[in-house]
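Undergrad: below are the sequence and a predicted model; questions follow.
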Amino acid sequence: MANTPYPQSYYAASANPVPPRPALQEEVQTDVCVIGAGYTGLSSALFLLESGFKVTVLEAAKVGFGASGRNGGQIVNSYSRDIDVIERTVGPKQAQLLGHMAFEGGRIIRERVAKYNIQCDLKDGGVFAALTPKQMGHLESQKRLWERFGHTQLELMDQKRIREVVDCDQYIGGMLDMSGGHIHPLNLALGEAAAVESLGGKIYEQSPAIRIERGANPVVHTPQGKVRAKFIIVAGNAYLGGLVPELAAKSMPCGTQVITTEPLGDELARSLLPQDYCVEDCNYLLDYYRLTGDKRLIFGGGVVYGARDPANIEAIIRPKMLKAFPQLKDVKIDYAWTGNFLLTLSRLPQVGRLGDNIYYSQGCSGHGVTYTHLAGKVLAEALRGQAERFDAFAELPHYPFPGGQLLRVPFSALGAWYYSLRDRLGF
């Protein structure tokens, strides 16, 4: 049987040691079968186990193999489209529910880290950096919007103030969110998986779901086993493949690229980011960066529509890093990798139910670290019969890409080119 290891990355190289997990080689019975051991699946499993459900998790490769173990590691609040866009789309009542949930994911992460003693280099503080007056105006509006929904840990920064937290002369200002922050994302996933197992949950690695037998008592088939369940949660996101065709038609895997420097040493690291906050800029195709626990700089950006792996990731991302920090021109890059996230046409997550007993959440659209933890809680609530918050997400429109799968890549790339051109021209 094929054994899929972690892709080479800084996170895989610095992951906390964990015991090997077996592949499923038998038939098992459970209350809930979760497909995917990333953040959505692990969060769902934890909330369900804490509520008394029997849970089995199937992972095609290894825990956190996908976006959960390869992302930029930034705790960023809200969704890929903010609450004002949701309000215009669905009206004030539904937006009120979704708005108050927009800041819950980060709290869930911190609760999990504290409750289960997860060692993942958790740091508080995230910066949104503005390159233009228009972007600064957007941040001022965003602060008012978020405060309307009770989120008050925010500080607007002028050019002098932002230079105190990031040694980059590109920015004219920004906004600091002290409920934002950053983590070692793979170690967070591994810690959550250990928490699942501590509560009696079962996790099978190298056990891809290859077929779902739908019906009153659904069955998930793997190459060497099967899981009979009362409920199924589909949490594969960009790595789900064609397992559920109706979900694949309304989403598109996209790749983002990340590099990690050699260790910078305390003095240089502290000069770049004196308070150890993470940073993302306000461009449509944004750059994001932060320090690791061992004082490296992780820098990411760029989008490859359709999730192809670029031939030379460092050649794409290193110039972006040097534009922000020319003082790193002689610094060596130790790691470069790509990972996929799942994009929806609306840039809003897709949550729903297929039949009576198959639930799903997908399409974080690049904003998944916090949302996926919230999604797990919302899915668990729905299985317990408390569906108000689940319904608020489920009622968001799920649009298919124009032209189907054949044209979704060129259409999306054209749209991204248009918005990135606007960024460059300052519109």
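TA: Everything's here; your move.

Undergrad: C-alpha from now on. contacts and neighbour counts both.
TA: OK.

Undergrad: span of stretch 189-208 from start to end?
TA: Using Cα to Cα, to the nearest Å, one end of stretch 189-208 lies 18 Å from the other.

Undergrad: same question for that stretch: list its buried residues.
TA: Neighbour-count burial for stretch 189-208 flags 189-197, 201-208 (criterion: 16 or more other Cα atoms under 10 Å).

Undergrad: narrow the residues you listed to those in strands?
TA: 202-204 (DSSP state E).

Undergrad: distance to residue 33 for those residues - can I get that in a markdown table?
TA: Formatted as a markdown table, those follow (distance: Cα to Cα, whole Å):
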| residue | distance to residue 33 |
| --- | --- |
| 202 | 10 |
| 203 | 10 |
| 204 | 11 |
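
Undergrad: which of the residues you listed sits closest to residue 167?
TA: residue 203 (43.4 Å; Cα to Cα).

Undergrad: ok, the residue lying closest to the closest one once chain neighbours are set aside - contacts?
TA: Closest residue to residue 203 apart from its sequence neighbours, by Cα to Cα, 6 or more residues apart in numbering: residue 57 at 4.7 Å. Taking Cα atoms under 8 Å, 6 or more residues apart in numbering, we find residue 57 in contact with 33-37, 41, 45, 201-204.

Undergrad: another one to put next to it:
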Amino acid sequence: MAYTPHTTSYYAASANPSPERPPLNGNHETDVCIIGAGYTGISTALFLLEHGFKVTVLEAAKVGFGASGRNGGQIVNSYSRDIDAVERSVGAQQARLIGDMAFEGGRIIRERIAKYNIQCDLKDGGVFAAFNKKQMGHLQAQKALWERYGHTQLELLDAQRIREVVNTDRYVGGMLDMSSGHIHPLNLVLGEAAAVESLGGIIHEQSKVIRIDQGERPVVHTEQGQVKADYVVVAGNAYLGNLVPQLAAKSMPCGTQVVTTEPLDPELASSLLPQDYCVEDCNYLLDYYRLSADKRLIFGGGVVYGARDPANIESLVRPNLEKTFPQLKGVKIDYAWTGNFLLTLSRLPQVGRIGNNIYYSQGCSGHGVTYTHLAGKLLAEALRGQAERFDAFAGLPHYPFPGGRLMRIPFTAMGAWYYNLRDKLGV
């Protein structure tokens, strides 16, 4: 059987020690079988175990192999489409439920870190950076919207103030969210997986699921074994493939690129981001960056539709890195990698049931660090018979991409080109 290691990222190179977990072998039974050991799967497992369920997690590669171990490491509130988009598409009660949950994921992450003593370099504070007055107006509206839902740890930054937190002249202003922040994402999920095992949960790595037999008690098959369960949770997101065709039809894997510099001189690193906040800009195809614990700049951006691996990741990211921080021109890049996230047409998560006993959550659309932790709680609530909050997401409308699977990539890329052009023109 082929062995799939972590990608060659900075996160994998600096990960905390983690045990090799054996592949599934033979026949087993459990209360809940979870497919995927990323944030969604591990968060769900942890909530279920805390309420007395017997849980088995099957992972095709390694814990945190996908987006959970490759992302920018930023704790960003709300969803890829904000609460106002939800308000326009669903009724008031459903929108209120979803809006009230928009800031819960970050709290869950901090609770997990504290409860299980997870060492993942947590830092508080994140900045949305605006290139022009139009984007600044959007941030003003966003602040008012979030405050309407009780989120008050926000500060608008004018041109002078943003230069105090980001040492670049690219931005006209921004918004600081002190309940945002950043973490070492792979170490977070590895710590949560250790917590799962401390509560009796079982995790099998190198155990790709090849088939799910539906029925009164579904059976989940890998090449070397099977698990019979009362419930199945599908949590593979962009790495699920075509295991569940009805989920693949309304989503599209996309790639984002990340680079990590060599360790910077401490004085230089501190001059770039004096308060050690993370930053993302307000463009449709946005850049995001932060400092690592050992004072490297982690800088990501760009989207490759269809999740191809670019031939030269550094060449895609370096121009914007150096445009943002000219003082880093020519800096050595030690690590460069791509990671896939799952895009939905609405850019809102897809949540639901298949039959009575197969549950799923997917399609964070690049906004998954916080949402996936909330999703774990919602899935666990639903399996315990408390489905109101789960059903609020399950009731969101979702549609296939225009042109079907053949044309979804070029059509989506054309749309992204249009919005990217608008960002450049400031209109």
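TA: Sure, I can see it. Bear in mind that the values here come from a model prediction, so they are computed numbers and not experimental data.

Undergrad: report whether the residue nearest to residue 203 of the first structure is found in a strand, as I expect.
TA: Yes. Counting by DSSP: H, G, I helix; E, B strand; the rest coil, residue 57 of the first structure is found in a strand.

Undergrad: that one -> the second structure?
TA: Here residue 57 of the first structure is matched to residue 57 in the second structure, going by TM-score structural alignment.

Undergrad: try residue 134 of the first structure
TA: With TM-score structural alignment as the criterion, residue 134 of the first structure lines up with residue 134 in the second structure.

Undergrad: and what of residue 246 of the first structure?
TA: Checking TM-score structural alignment: residue 246 of the first structure goes with residue 246.

Undergrad: neighbours of its match, how many?
TA: A count of nearby residues for residue 246 of the second structure, using other Cα atoms under 10 Å, gives 10.

Undergrad: kindly report the same for residue 241 of the second structure.
TA: The number of residues packed near residue 241 of the second structure is 12, by other Cα under 10 Å.

Undergrad: just the buried residues of stretch 189-208 of the first structure: which are in helices?
TA: Within these, residues falling in helices by DSSP state H are 189-197.

Undergrad: and those, which is closest to residue 88 of the first structure?
TA: Closest to residue 88 of the first structure out of those is residue 189 (34.5 Å), distances taken as Cα to Cα.

Undergrad: apart from its neighbours in sequence, what residue is nearest the closest one?
TA: Closest to residue 189 of the first structure by Cα to Cα, 6+ apart is residue 64, at 5.6 Å.

Undergrad: burial count for the one you found?
TA: 26.

Undergrad: looks to me like it is in a helix.
TA: No. Residue 64 of the first structure is assigned coil when assessed by three-state DSSP, not a helix.

Undergrad: pretty sure it contacts residue 186?
TA: Yes. Taking Cα atoms under 8 Å as the definition, residue 64 of the first structure is a contact partner of residue 186 at 5.9 Å.

Undergrad: overlap in contacts, those two.
TA: Residues touching both residue 64 of the first structure and residue 186 (Cα under 8 Å, 6+ apart): residue 70.

Undergrad: all helices for the stretch 251-400 of the first structure, in order.
TA: For the stretch 251-400 of the first structure, the helices defined by DSSP state H, counting those that start in this stretch occupy 266-272, 313-324, 368-383, 388-394.

Undergrad: now the ones you listed in TSV, with mean neighbour count and distance to residue 149 of the first structure?
TA: What follows is the helices of the stretch 251-400 of the first structure, written out as TSV (neighbours: other Cα atoms under 10 Å; distance: least, Cα to Cα, whole Å):
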stretch	mean neighbour count	distance to residue 149 of the first structure
helix 266-272	15	33
helix 313-324	17	33
helix 368-383	25	16
helix 388-394	18	16
